[in-house]
Each structure stands twice: as C-alpha cells, then as structure tokens.
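# Here is my input, please return the structure:
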Amino acid sequence: MDSDDDLIDGVLTFEAETAGVHIAVQSYFLSEQSAPEEGQYVWAYRIKITNKGDVPVKLLNRHWIITDGIGGIHEVQGEGVVGEQPLISPGDSFLYTSGTPLSTPTGFMRGSYEMRRADGQTFDVEIPAFSLDSPHTSLDIN
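So this is what the prediction gives:
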C-alpha cells in the first residue's frame, strides 16, 4: 500500500547499510511524464533512510551517479535531499520521493549521502545501485 510514511508494497526494494544507517530504495517508471517518441523517460524513486545507530545523524549532502542505457554517466551533487537536511534520531526514519529523467528507456543509479553524527564526525553512506526500467525496453539477462 502506498502511503506517505513507508515504502510501496510489491515494489522491488534495493537495500544497503553503512555505519548503522540503513538505506532502502524503490524506483518506478512515470509513464504520464515520459514521452518515449521524443526520447524522454522519467522515473520516480522513493528512499527510506533509517538510523539504526545510537546517536542522531544529519544528512548533509548527496552524490548521485546516474548511468543511462548506453553507458552515459551523469553526476549530481548537492546539499541535502528535496530541499532538506534531515536530522534522524536513533530508531527513526526519513522518507522522501524524487525523480530523474533519462534519454534511454533503461538505466541505473547509485550514490552516497554525507552524514554527520552529533559529535561532528562525518561519514559517507552507500546508496545501493538500483535499476531504472521502463516498459519500453526488453530486458535480456545474459
């Protein structure tokens, strides 16, 4: 069930954990925002960041590596996510949805978040690689 405070049931979830911070990612194709005949494909991705540690962590920056279906790479770096730099208490989660366009009907994303603990220590948290698949391509597994 889709709700504002959790991931979507039945959608493939990619997960990773670094230094007590758990990342769960889901992506889905947005056909209503895409124009395949013009080479425009758009995906949304939903990310849940859970602090499994025992001290608060603050998300400072993001770094994305976006690879399209023909191997083109685009990097995105910036402060926070969706205009926020959330402070996540132990046991709490922060969920957000964002999106990305591609000129190919498939691709993938991966990246990292720079986080800071309450004591000022910064560290990078892995965002696992996740696929961007549209119904406009056939997936051949070799």
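# CA only for contacts and neighbour counts going forward, please
Fine.
# show me where the protein has helices.
Assigned helices in the chain: none (criterion: DSSP state H).
# Could you count how many residues lie near Gly20?
15 (other C-alpha atoms under 10 Å).
# Could you check how far it is from Gly83?
24 Å (C-alpha to C-alpha, to the nearest Å).
# Here is a second sequence; please produce its structure as well for comparison:
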Amino acid sequence: MHDGPAYTAETNGVLVRVRPSYLAGQSDPEGGRWVWAYQVEIVNLTGGPVQLMARRWVITDAHGHVEEVRGPGVVGEQPVIAPGDSYAYASGCPLGTNSGSMVGAYYMTDADGRSFEAAIPAFSLDTPDARRVLN
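Coordinates of the predicted model:
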C-alpha cells in the first residue's frame, strides 16, 4: 500500500485528513472488484474535548451508482478527542468499478453536549493507471 494524496477539510475546529490507497493485492479486476484502503486522521483544534458519535458516507462509483452508509462511531469506537489531540483509523471500500469517490460527515458532540457535523472531504478512489477525478 502506498500513500496517495491527502484530502483535508476543517469544520468548527475539527480537521479531517483522508489518504486513500489502492489495494491491488485485494482487488480482482477480472472479477469486477476493486478495493481501496483509506487512512483518516481527525484533529481537534477546539478548546475542549469532542466526541465522534456517528458517520455518514456517500460512495459513488464510476457509473454514477451512489451508496449511502450511516452508522455509529468508526471502526466500532466513539472516540473522545482531547483539545490538540488527534484520532486515526483505517478502513476500506470495495467498488465494482476501477474508480469512484467518497465524501461524508462525522456527527460530533462537544463538552457542552452540542451536536455538530464535521465534513469529511471528498476524495477520489482511483487505480494507479486511472485518471485522477478529484483534486
């Protein structure tokens, strides 16, 4: 797995950085299956702790097929991120086409119980020989 480009977004003092990578060893192009990993880092730039409560992903393949995924937390956790700290995790996404994109949001709460969304930047899922879709 190689490091791809980093995509970033900052919302309400929460910085989200995503770095996707194509997984050739887990993909089967002849069988119509392409797989990517993505590493996410969430940095708390606010003055108080924040907790990641849920996520929403919108995944679009090269044919324009859209799938929306919602769920609690990430990778089975609902991490509390202290001011100045970060939380990182890795996950993956299979597609039936050799390229696509993902975008979404994390649903966060602050120390006062206020809820807010932190944007997950749109990022491109491309095989190494594919044209890059997003910048």
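# care to give me the TM-score?
Laid over one another, the chains give 0.94 as their TM-score (TM-score structural alignment, normalised by the length of the second structure), with 133 aligned residues with a C-alpha RMSD of 1.7 Å.
# Okay, strands next: where are they in the first structure?
Counting by DSSP state E, the first structure has strands at residues 14-18, 21-29, 41-51, 57-68, 73-79, 87-88, 93-102, 106-117, 122-133.
# Select, out of the ones you listed, the one closest to Asp2 of the first structure.
strand 41-51 (10.8 Å; C-alpha to C-alpha).
# picking up where we left off before, want to throw the strands of the first structure into JSON lines with mean neighbour count and distance to Ile141 of the first structure?
Formatted as JSON lines, the strands of the first structure follow (neighbours: other C-alpha atoms under 10 Å; distance: least, C-alpha to C-alpha, whole Å):
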{"stretch": "strand 14-18", "mean neighbour count": "16", "distance to Ile141 of the first structure": "19"}
{"stretch": "strand 21-29", "mean neighbour count": "21", "distance to Ile141 of the first structure": "20"}
{"stretch": "strand 41-51", "mean neighbour count": "20", "distance to Ile141 of the first structure": "22"}
{"stretch": "strand 57-68", "mean neighbour count": "20", "distance to Ile141 of the first structure": "17"}
{"stretch": "strand 73-79", "mean neighbour count": "12", "distance to Ile141 of the first structure": "22"}
{"stretch": "strand 87-88", "mean neighbour count": "20", "distance to Ile141 of the first structure": "39"}
{"stretch": "strand 93-102", "mean neighbour count": "16", "distance to Ile141 of the first structure": "21"}
{"stretch": "strand 106-117", "mean neighbour count": "19", "distance to Ile141 of the first structure": "14"}
{"stretch": "strand 122-133", "mean neighbour count": "20", "distance to Ile141 of the first structure": "13"}
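# got TSV for those, with distance to Ala35 of the first structure too?
Below are the strands of the first structure laid out as TSV (distance: least, C-alpha to C-alpha, whole Å):
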stretch	distance to Ala35 of the first structure
strand 14-18	27
strand 21-29	12
strand 41-51	6
strand 57-68	16
strand 73-79	20
strand 87-88	37
strand 93-102	11
strand 106-117	14
strand 122-133	15
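# ok, and the closest non-adjacent residue to Asp28 of the second structure?
Once flanking residues are discounted, Asp28 of the second structure sits nearest to Trp34: 6.1 Å by C-alpha to C-alpha, 6 or more residues apart in numbering.
# counterpart of the one you found in the first structure?
Matched to the first structure by TM-score structural alignment, Trp34 of the second structure sits across from Tyr41.
# One more: Cys93 of the second structure?
In the first structure, Cys93 of the second structure lands on Thr100 (TM-score structural alignment).
# Same question for Val16 of the second structure.
By TM-score structural alignment, Val16 of the second structure lines up with Ile23.
# hmm, back to that, do I have it right that the residue nearest to Asp28 of the second structure meets Leu125?
No. In this structure, Trp34 of the second structure is not within contact of Leu125 by C-alpha atoms under 8 Å, at 9.6 Å.
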